[in-house]
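Novice: Let's see this in three dimensions:
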Amino acid sequence: MMSSALLSSIVSALLLLFFLFNTPSNAQLSSTFYDQTCPKALSTIRTSIRKAISSERRMAASLIRLHFHDCFVQGCDASILLDEAATSTSERSALPNKNSARGYEVIDTAKAEVEKICPGVVSCADVLAVAARDASAAVGGPSWTVKLGRRDSTTASRALAESDLPSFQSSLDQLISNFGAKGLSTRDMVALSGAHTLGQAQCFTFRDRIYSNGSDIDAGFASTRKRGCPASGQDSNLAPLDLVTPNSFDNSYYKNLMQKKGLLHSDQVLFNGGSTDSIVSEYSQNPSTFNSDFASAIIKMGDIDPLTGQNGIIRKICSSLN
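Specialist: Got it, this is the predicted structure:
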């Protein structure tokens, strides 16, 4: 006959196994994360983002880029939103972000609106992820189901921002490696690069390309771009990344690449006799495939090293620590 002590030990072991196998992972994000704690969070963010983009359509590109630049540094943890007063290693002053990353105040406003209805519940990292989706949808791009439950970091890393973010001078191999290090495939990289169907770039980022007289750039396109970007000076002059439909999310970006009209070196390398030519060609012919792949890739990007569970904090103001 089994002793009571042994029976008790077996029951305890079984209960422990049940607990281990039925406790959700801290790393698990869920689209329904705020359904009970802040059911109006997503609609509140959407209203705020639409208002900002209706005031300045270019803001859609800035918000998508801000989410991308956040996730590639320390994971999707809103570290990019911390300003210099919050951390001496603010990512805002890193070379890829300084005087170019925009939209901080839009995220701050959206977060403030959410704080009014659910104080201390919704993370800045989640506000940024939702804002990127709403920005895309607002300018005719794809929508997607955002997974939620991220928490905010208490640190930022200027050094990682300067080492991990892709450069406008990157080669194809560098881009593939850079995205691969974050768990993103070559196809994900080409799809996410399609965000350059929106937004603008500063003269200094494409000057070398338009004055190169290279075989990988259309001469007429280069001549047009030179009008607003002299051989020296006026470094901050802006030009649209997509000359055809600069304020609409579509597949013109890929058509431009096939015509040697990519503005940045890191754009044109996607269609320059390399391994990604076929993907560019496919997206140029099938906008629905591009939209679908972009949505899948940005969801995947949103899964990069999130802080969940007891890790991180919920910042009350996105630019500062509590």
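Novice: drop to CA atoms for contacts and neighbour counts, all remaining ones
Specialist: Will do.
Novice: mind listing the helices in the stretch 151-300 of the chain by residue range?
Specialist: 158-164, 172-180, 186-193, 203-210, 219-226, 252-258, 265-268, 277-285, 287-301 (DSSP state H, counting those that start in this stretch).
Novice: Show me where the stretch 51-200 of the chain has its strands.
Specialist: Remark: strands assigned in the stretch 51-200 of the chain by DSSP state E, counting those that start in this stretch are 200-202.
Novice: still on that earlier bit, quick one: which of the helices of the stretch 151-300 of the chain is nearest residue 37?
Specialist: Residue 37 lies closest, by Cα to Cα, to one member of the helices of the stretch 151-300 of the chain: helix 287-301, at 22.6 Å.
Novice: Identify the residues contacting the closest one?
Specialist: Applying Cα atoms under 8 Å, 6 or more residues apart in numbering, the contact partners of helix 287-301 are 68, 71, 141-147, 184, 188-189, 191-192, 194, 250-251, 283.
Novice: Next, the structure of the following sequence, for comparison with the previous one:
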Amino acid sequence: MGLSKSFLVFFSVLTLAPFCLCYPAGSSRGGYLYPQFYDHSCPKAQEIVRSVVANAVARDARTAASLLRLHFHDCFVKGCDASLLLDSGNGIVSEKLSNPNRNSARGFEVIDEIKSALEQQCPQTVSCADILALAARDSTVLDGGPSWEVPLGRRDSRGASLSGSNNDIPAPNNTLPTIVTKFKRQGLDLVDLVALSGSHTIGLSRCTSFRQRLYNQTGNGLADSTLEASFAAQLRQRCPRSGGDNNLFPLDLATPTRFDNLYFRNIVAGKGLLNSDQVLFTRSAATMELVRLYAENNALFLEQFAKSMVKMGNISPLTGSRGEIRKNCRRLN
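Specialist: Down below sits the predicted model:
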């Protein structure tokens, strides 16, 4: 399928137009996010985050994907406000108990370690929400992905939303229209959706997240016809019809710990692990063209991923006097 001239013009405008890293947080909310936010109040903040993340990833390579995922799952619920990090108690029901996070969200101890180091250096200055944003960027870089300046100045929420976590985060078995709707609610478009889905170039997924594709995709007892047959057979060896729910599989079989465009090449070959991956190539001409573009041009994917991460990181931040700077990311002050 060739790329239409009109689509390429549309895409080049979205991807190549200059963009500002200093985002207004909303006229009624006051405050801006900007990369130099801690230059005076905590000048070593980014260095501290980078160091702790590097040590954590050296201990466990999977940590990079886990920290990147935490930022996604935080921002899609109530905005990028570290609500995900709160434990249950004192009237809070933790988002960690939601279906997208229970038994799968990880990396919280690394965030604790970063926060502890920052509290020693500059007490009650750097927010947990900004830690999540910085850790996501540093994790991406450590796995060979792009770097970007992270706009900073977020504050931490005083509440969580279990229902929001259950309803707003895209799920592995969602249809493409549902995924598109969930992204649009956050102000993210199709280009953002496809580029950010590219985060699945690293990390692992549980058998329970894609089992239906192997055995009963549409309720007729048959496998997903868009799943390449030999790949499906390989997956069935460790993901049986029942049991083995927590058996882990790389989201990108080719280069599971390298941040690159092999994720998109896998999708083109019918080897996307999750239904939410493969539908980008099979259910929409627009997303299919984007998948093809990124599969053919790694540099273009990395450039757009960085831009879309900055855009996602600006979802409804708390600034000014709203929220608080938590001393401990797991509980309110």
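Novice: Tell me how the two chains score on TM-score.
Specialist: The TM-score (TM-score structural alignment, normalised by the length of structure 1) is 0.91; 300 aligned residues with a Cα RMSD of 1.3 Å.
Novice: returning to that earlier point: so among the contacts of helix 287-301 of structure 1, which ones count as buried?
Specialist: With neighbours counted by 16 or more other Cα atoms under 10 Å, the contacts of helix 287-301 of structure 1 contain buried members at 68, 71, 141-144, 146-147, 184, 188-189, 191-192, 194, 250-251, 283.
Novice: Let me know which of the helices of the stretch 151-300 of structure 1 is tucked in deepest.
Specialist: helix 252-258 (a mean of 24; mean count of other Cα atoms under 10 Å).
Novice: can you name the residues of structure 2 that that one overlays?
Specialist: Using TM-score structural alignment, helix 252-258 of structure 1 lines up with residues 262-268 of structure 2.
Novice: what's in contact with that stretch?
Specialist: If you take Cα under 8 Å, 6+ apart as the criterion, stretch 262-268 of structure 2 is touched by 198, 200-201, 251-252, 254-255, 272, 277-278, 281, 291-292, 294-296.
Novice: Go again with 10 Å.
Specialist: Residues outside stretch 262-268 of structure 2 that contact it (Cα atoms under 10 Å, 6 or more residues apart in numbering): 194-195, 197-202, 226-228, 251-256, 270-274, 277-282, 288, 290-296, 298, 301.
Novice: Next, count neighbours for the corresponding residue of structure 2 for residue 96 of structure 1.
Specialist: Aligning on TM-score structural alignment places residue 96 of structure 1 opposite residue 100 in structure 2. Neighbours of residue 100 of structure 2 under the rule other Cα atoms under 10 Å: 20.
Novice: How about residue 100 of structure 2: what's its closest non-neighbour residue?
Specialist: Spatial nearest neighbour of residue 100 of structure 2, chain neighbours left out: residue 166 (6.6 Å); criterion: Cα to Cα, 6 or more residues apart in numbering.
Novice: Could you pull up the residues touching the match of residue 96 of structure 1?
Specialist: 73, 165, 166, 167, 168, 169, 170, 171, 172, 209.
Novice: Residue 40 of structure 1 reaches residue 118, doesn't it?
Specialist: Yes: using Cα atoms under 10 Å, residue 40 of structure 1 makes contact with residue 118 at a distance of 8.8 Å.
Novice: Residue 185 of structure 2 corresponds to which position in structure 1?
Specialist: Using TM-score structural alignment, residue 185 of structure 2 lines up with residue 181 in structure 1.
Novice: how many neighbours does the residue mapped onto residue 120 of structure 2 from structure 1 have?
Specialist: Aligning on TM-score structural alignment places residue 120 of structure 2 opposite residue 116 in structure 1. Per other Cα under 10 Å, the neighbour tally for residue 116 of structure 1 reads 9.
Novice: how much space between residue 116 of structure 1 and residue 45 of structure 1?
Specialist: According to Cα to Cα, to the nearest Å, residue 116 of structure 1 and residue 45 of structure 1 sit 12 Å apart.
Novice: Same check on residue 227 of structure 1?
Specialist: Counting by Cα to Cα, the separation of residue 227 of structure 1 from residue 45 of structure 1 is 39 Å.
Novice: The two: which is more packed in?
Specialist: Taking neighbours as other Cα under 10 Å, residue 227 of structure 1 and residue 45 compare with residue 45 leading, 23 against 9.
Novice: What's the separation between the residue most central in space within structure 2 and residue 172 of structure 2?
Specialist: Nearest to the geometric centre of structure 2 sits residue 72, at 3.5 Å (Cα atoms, centre = their mean). Computed as Cα to Cα, the residue 72 of structure 2 to residue 172 of structure 2 distance reads 14 Å.
Novice: How about residue 231 of structure 2?
Specialist: Taking Cα to Cα, one finds residue 231 of structure 2 at 18 Å from residue 172 of structure 2.
Novice: so who does residue 59 of structure 2 touch?
Specialist: The contact partners of residue 59 of structure 2, taken as Cα under 10 Å, 6+ apart, are residue 53.
Novice: Kindly report the same for the one 10 residues further on.
Specialist: When contacts are counted by Cα under 10 Å, 6+ apart, residue 69 of structure 2 touches 63, 101, 105, 106, 107, 132, 136, 199, 200, 203.
Novice: now the helices: where do they sit in the stretch 1-150 of structure 1?
Specialist: 4-22, 41-55, 59-71, 104-117, 124-138.
Novice: among these, which is nearest residue 235 of structure 1?
Specialist: Closest among these, using Cα to Cα: helix 59-71, at 19.1 Å.
Novice: quick one: the closest one to structure 2 mean distance?
Specialist: Average distance, helix 59-71 of structure 1 versus aligned residues of structure 2 after superposition (mean Cα distance after the TM-score superposition for structure 1): 0.4 Å.
Novice: That helix maps to which residues in structure 2?
Specialist: Using TM-score structural alignment, helix 59-71 of structure 1 pairs with 63-75 in structure 2.
Novice: And for stretch 130-137 of structure 1?
Specialist: Using TM-score structural alignment, the residues of structure 2 aligned to stretch 130-137 of structure 1 are 134-141.
Novice: re earlier: can you list the helices of the stretch 1-150 of structure 1 in JSON lines and add distance to residue 312 of structure 1?
Specialist: Shown next, in JSON lines, are these (distance: least, Cα to Cα, whole Å):
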{"stretch": "helix 4-22", "distance to residue 312 of structure 1": "23"}
{"stretch": "helix 41-55", "distance to residue 312 of structure 1": "20"}
{"stretch": "helix 59-71", "distance to residue 312 of structure 1": "15"}
{"stretch": "helix 104-117", "distance to residue 312 of structure 1": "17"}
{"stretch": "helix 124-138", "distance to residue 312 of structure 1": "11"}
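Novice: Which of the ones you listed sits closest to residue 175 of structure 1?
Specialist: Taking those one by one with Cα to Cα, helix 59-71 is closest: 14.1 Å.
Novice: So what touches stretch 24-44 of structure 2?
Specialist: Stretch 24-44 of structure 2 has contacts (Cα under 10 Å, 6+ apart) with 20-23, 45-46, 50, 118, 121-123, 125-126, 148-154, 313-322.
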